[in-house]
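# using only what follows, build the 3D model:
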Amino acid sequence: MEQVRQARNVAVFIFEQVEPLDFAGPFEVFIAGSNRGQDFKVYTVAEKDAPIQAVGGLSINPAYTIANCPKPDILVIPGGWGSRQEMNNETITSWVREVSNDAEIILSVCTGALIAAKSKLLDGLKVTTNRLAIHELRDLVPASTEIVEEARYVDNGKIVLSAGVSAGMDAALYVVGKLLGEDRARKAANIMEYDWRRD
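Model prediction:
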């Protein structure tokens, strides 16, 4: 008899001046790929229990704070202008580091890579980010880290990083396929009527 696996917790971190599609794109992908909530439980998490103002003035109410959120199996770290401030927020980088110890996958989108770098998760890995922020990432990582400038996403096993904005959806679909099979990822892309780019 097949054992039923508990749904994986997917924590989507949000912060002031987060890029909307950086977090909402992967959020939608994991919902679409969840088999009606059976395989992924997707939620937002922020440092504090207060509305977040994303880029463009979009207001989001986080479901949880870093102090009370369910233990993430997958952590999505989006980018946006606010990542430059959050990467210097020791409370956040410590939390990301702590979560990464037990998480199955950390998915960085766009300049979320800056937060991942300052959380000391990228040493010796292949990494990417939004092409307009490659120079910022280069300044943060050690020489052992290889920056891949033209990739939509790169997979280091536990740590997956994507380029800018819509590339986060491609990377999230890749993660769905990695965990649940490519058919599930293709089905999620079809549900969203999204043209999945795998390169």
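
# when you work out contacts or count neighbours from here on, use the C-alpha atoms and nothing else.
Noted.

# list the helices and strands the helix or strand where M169 lies packs on?
Secondary-structure assignment from DSSP states H and E places M169 in helix 167-180. Judged by 3 or more Cα pairs under 8 Å, 6 or more residues apart in numbering; DSSP states H and E, helix 167-180 is in contact with helix 20-32, strand 105-109, strand 153-155, strand 159-162, helix 182-191.

# quick one: list the elements packing against the helix or strand containing S94.
S94 is part of helix 90-102 when elements are defined by DSSP H and E. Contact partners of helix 90-102 among helices and strands, from 3+ Cα pairs under 8 Å, 6+ apart: helix 112-118.

# check which element follows the helix it packs on along the chain.
strand 126-127.

# after that following strand comes which helix or strand?
Counting by DSSP H and E, what follows strand 126-127 is helix 134-140.

# for that following helix, which positions count as buried?
Of all the residues in helix 134-140, those buried under the rule 16 or more other Cα atoms under 10 Å are I134, L137, R138, L140.

# for the closest residue to the third one other than its chain neighbours, give me its contacts.
In space, and not counting its chain neighbours, R138 is closest to I147: 7.3 Å by Cα to Cα, 6 or more residues apart in numbering. For I147, the contact set (Cα atoms under 8 Å, 6 or more residues apart in numbering) comprises K126, V127, T128, I134, R138.

# for the comparison step, fold the sequence that follows:
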Amino acid sequence: MSWTKTFIESLKEWDGCTQGKHLTLNDLAFYLGLTIGGKTKIENIDKALENLEGRILYLVTKESIIEKFLIESLISYTTEYLASFNNNRGYSIIRDKDLVNHFEQEGIPVPESLSKGVERLESLSDVLTSEYSLAEWERIIATNFSRVNRRLLFDKDFKKSFKAHQKFYESLSEEDKNKTVRELLREKRESKLP
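Model prediction:
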């Protein structure tokens, strides 16, 4: 399995464990897709996971972003995002209550979604649900991206990239084959200087 497939399967596994009680898979995939320049429209949220996977594959194949780097970044970002629901809870409560006060002072009806949002943020069950969601994600990542599994993924990448390196090596002159990549790059830079 590739880095991308392992990540997508991890998201699906997380969704199976949390069953969308805190955050749905499509909501999370939509958010992650936006962070890497995805173009999923809100009305297509049911395809958010497919679009996220497509965007990852596009960045890896067309933009030459290293898959390992991109997936490790997404894992880290997902973890931070899930943790933020509790880490930023106090600020969110204060901000939303200030907004409710502003509506009330202006004589404007408080939107129901805002009132419910404050109630949810203050609820112990929401705190526990958020913690469970994060704990499940961390457990899944610890398993699916364990040291051994990362090594296997890295070895698979190395074998794939070896062919590209071999082509590059064969394209060099006999003299250049004895130089390091650093020396080749320096020579290339120096040849462009006036």
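
# so after superposing, what's the score?
The TM-score (TM-score structural alignment, normalised by the length of the second structure) is 0.25; 85 aligned residues with a Cα RMSD of 5.7 Å.

# hmm, back to that, quick check: angle from the helix holding M169 of the first structure to helix 182-191?
Interaxial angle, helix 167-180 of the first structure versus helix 182-191 (axes from the mean of the first three to the mean of the last three Cα atoms, to 10 degrees): 140 degrees.

# now do the helices in the second structure.
3-18, 25-35, 48-61, 67-87, 89-105, 112-121, 124-144, 147-170, 181-192 (DSSP state H).

# mind putting the ones you listed in a markdown table, mean neighbour count included?
Formatted as a markdown table, these follow (neighbours: other Cα atoms under 10 Å):
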| stretch | mean neighbour count |
| --- | --- |
| helix 3-18 | 18 |
| helix 25-35 | 20 |
| helix 48-61 | 19 |
| helix 67-87 | 16 |
| helix 89-105 | 14 |
| helix 112-121 | 13 |
| helix 124-144 | 17 |
| helix 147-170 | 12 |
| helix 181-192 | 10 |
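
# what number of residues lie near Q85 of the first structure?
13 (other Cα atoms under 10 Å).

# what kind of secondary structure is it in?
Secondary structure for Q85 of the first structure, judged by DSSP: H, G, I helix; E, B strand; the rest coil, is helix.

# state the distance from it to A171 of the first structure.
Noted for Q85 of the first structure: a distance of 24 Å to A171 of the first structure, by Cα to Cα, to the nearest Å.

# among the buried residues of helix 134-140 of the first structure, which two are most distant?
Based on Cα to Cα, the longest span within those runs between I134 and L140 and measures 10.1 Å.

# ok, back up a step: out of the contacts of I147 of the first structure, who's nearest A24 of the first structure?
Closest to A24 of the first structure out of the contacts of I147 of the first structure is T128 (19.8 Å), distances taken as Cα to Cα.

# sorry, back to before: can you give me the buried ones in the helix holding S94 of the first structure?
Buried, per 16+ other Cα under 10 Å, within helix 90-102 of the first structure: I92, T93, V96, V99, S100.

# now the angle from it to strand 105-109?
140 degrees.

# what residue lies at the spatial centre of the second structure?
L74 (2.2 Å; Cα atoms, centre = their mean).

# could you report the distance from that residue to D15 of the second structure?
With distances taken as Cα to Cα, L74 of the second structure is found 16 Å from D15 of the second structure.

# follow-up on the earlier one: JSON lines for the buried residues of helix 134-140 of the first structure, including distance to V45 of the first structure?
As requested, the buried residues of helix 134-140 of the first structure are exported to JSON lines (distance: Cα to Cα, whole Å):
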{"residue": "I134", "distance to V45 of the first structure": "26"}
{"residue": "L137", "distance to V45 of the first structure": "24"}
{"residue": "R138", "distance to V45 of the first structure": "28"}
{"residue": "L140", "distance to V45 of the first structure": "25"}
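
# which ones are touching the residue nearest to C17 of the second structure when sequence neighbours are not counted?
The shortest distance from C17 of the second structure to any non-neighbouring residue, by Cα to Cα, 6+ apart, is to E136 (7.1 Å). Applying Cα under 8 Å, 6+ apart to E136 of the second structure gives the contacts W14, C17, T18.

# go ahead and confirm the first one touches W137.
Read that as W14 of the second structure. Yes. Counting by Cα atoms under 8 Å, W137 is a contact partner of W14 of the second structure at 5.8 Å.
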